[in-house]
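Colleague: Provided below for reference: sequence and predicted model.
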Amino acid sequence: MGYRSEVGLALTRHGVETLENRLASPEIGEEVRKRIREFLDHADKHAKDEEIGHEGWYWDYLKWYADDPAHFPEVDFIEKLMSVLPYEDFRFIRIGEDYDDTEMRGGFWENPFDMELGRYISFSEAV
């Protein structure tokens, strides 16, 4: 089964351009390129701000193993992309199955997809 996460990624227009340029690089083999395209194309949710060019993706119940590039080249690609993008060009949120397993990176706070991490307390009074 494996450990699963919810993952959200929002990119500015510059972030999307960088993604496309890196994806077109001859350093990426055709098979890996195909896996990355399928990964992006089959997100549970995908949105694009047509006017400005920002894009956002959301995956639910996803294996996000950043330390296993051989088996998860799409995850490795996104991790490397985030490592070269300026802080303000992306927003990444990952929520793992464990309560304390939450990861947030990037400064694209005012993204048009309202992608944010929310927390709340549920309380019901016994009757």
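Modeller: Looks like it arrived, so ask away.

Colleague: Please make it C-alpha for all contacts and neighbour counts, starting now.
Modeller: Fine.

Colleague: Show me where the chain has its strands.
Modeller: Here the chain has its strands, by DSSP state E, at 5-11, 45-48, 55-62, 90-96, 102-105.

Colleague: With mean neighbour count and distance to E79 as new columns, can those strands be given to me in TSV?
Modeller: Converted to TSV, the strands of the chain look like this (neighbours: other C-alpha atoms under 10 Å; distance: least, C-alpha to C-alpha, whole Å):
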stretch	mean neighbour count	distance to E79
strand 5-11	22	11
strand 45-48	15	19
strand 55-62	19	14
strand 90-96	22	10
strand 102-105	14	11
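
Colleague: One more to weigh against that first structure:
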Amino acid sequence: MAVDALGRPLKLILTPGQRGDAPLAPALLGGLSPRRVLADKAYDSNAIRAMVAAMGAEAVIPCNPTRKQLIVYDFEAYKMRNTVERCFNKLKHFRRIATRFDRRAAHFLGFLQIAAALLWMR
């Protein structure tokens, strides 16, 4: 999920639970023009950092512990990454999302989009 600085969802992509999020970063960031991209250690790859730099944005991504050459990031800016987690929490206030009643992914994604629209209207 991509969110703006106020924690409102901009883009949602639904993936299977066992799949990593990092391979979907290009699709998630496509069409957006952020000043900064805040992400967790799972997104620490040279390809993602290069893509963010090509967008003209600053990559605020802490290094994975297995990285041989550490890359410095803005720790103060990284503190704002909890906006994404807070957005997930707001979405989980909708019981249907929290309990995952929908069996089909398309139905679940549809309700996620409705809930995201409701968050924008608040």
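Modeller: Yes, it's here. The model shown is predicted, which means the values in this text are computed figures rather than measured ones.

Colleague: Work out the TM-score between the chains.
Modeller: TM-score of the superposed chains, computed with TM-score structural alignment, normalised by the length of structure 2, equals 0.27; 60 aligned residues with a C-alpha RMSD of 4.7 Å.

Colleague: Would you mind measuring from G56 of structure 1 to K48 of structure 1?
Modeller: 6 Å (C-alpha to C-alpha, to the nearest Å).

Colleague: the strands in structure 2, which residues?
Modeller: Under DSSP E, structure 2 gives strands at 2-3, 9-11, 36-38, 58-60.

Colleague: closest one to I48 of structure 2 among those?
Modeller: Among these, the nearest to I48 of structure 2 by C-alpha to C-alpha is strand 58-60 (8.7 Å).

Colleague: And that closest one, what does it pack against?
Modeller: strand 36-38, helix 46-54, helix 75-78 (3 or more C-alpha pairs under 8 Å, 6 or more residues apart in numbering; DSSP states H and E).

Colleague: and W120 of structure 2, which of those is closest to it?
Modeller: Among those, strand 36-38 sits nearest to W120 of structure 2 (C-alpha to C-alpha), with 20.6 Å.

Colleague: among the helices and strands packed on strand 58-60 of structure 2, which is the most enclosed?
Modeller: Stretch with highest mean neighbour count among these: strand 36-38 (a mean of 20; mean count of other C-alpha atoms under 10 Å).

Colleague: For A47 of structure 1, see how far away S83 of structure 1 is.
Modeller: Taking C-alpha to C-alpha, one finds S83 of structure 1 at 23 Å from A47 of structure 1.

Colleague: now do P73 of structure 1
Modeller: 23 Å.

Colleague: same thing with R91 of structure 1?
Modeller: R91 of structure 1 is 14 Å from A47 of structure 1, by C-alpha to C-alpha.

Colleague: same thing with G15 of structure 1?
Modeller: Taking C-alpha to C-alpha, one finds G15 of structure 1 at 14 Å from A47 of structure 1.

Colleague: Next: L9 of structure 1.
Modeller: For L9 of structure 1 relative to A47 of structure 1 (C-alpha to C-alpha), the value is 11 Å.
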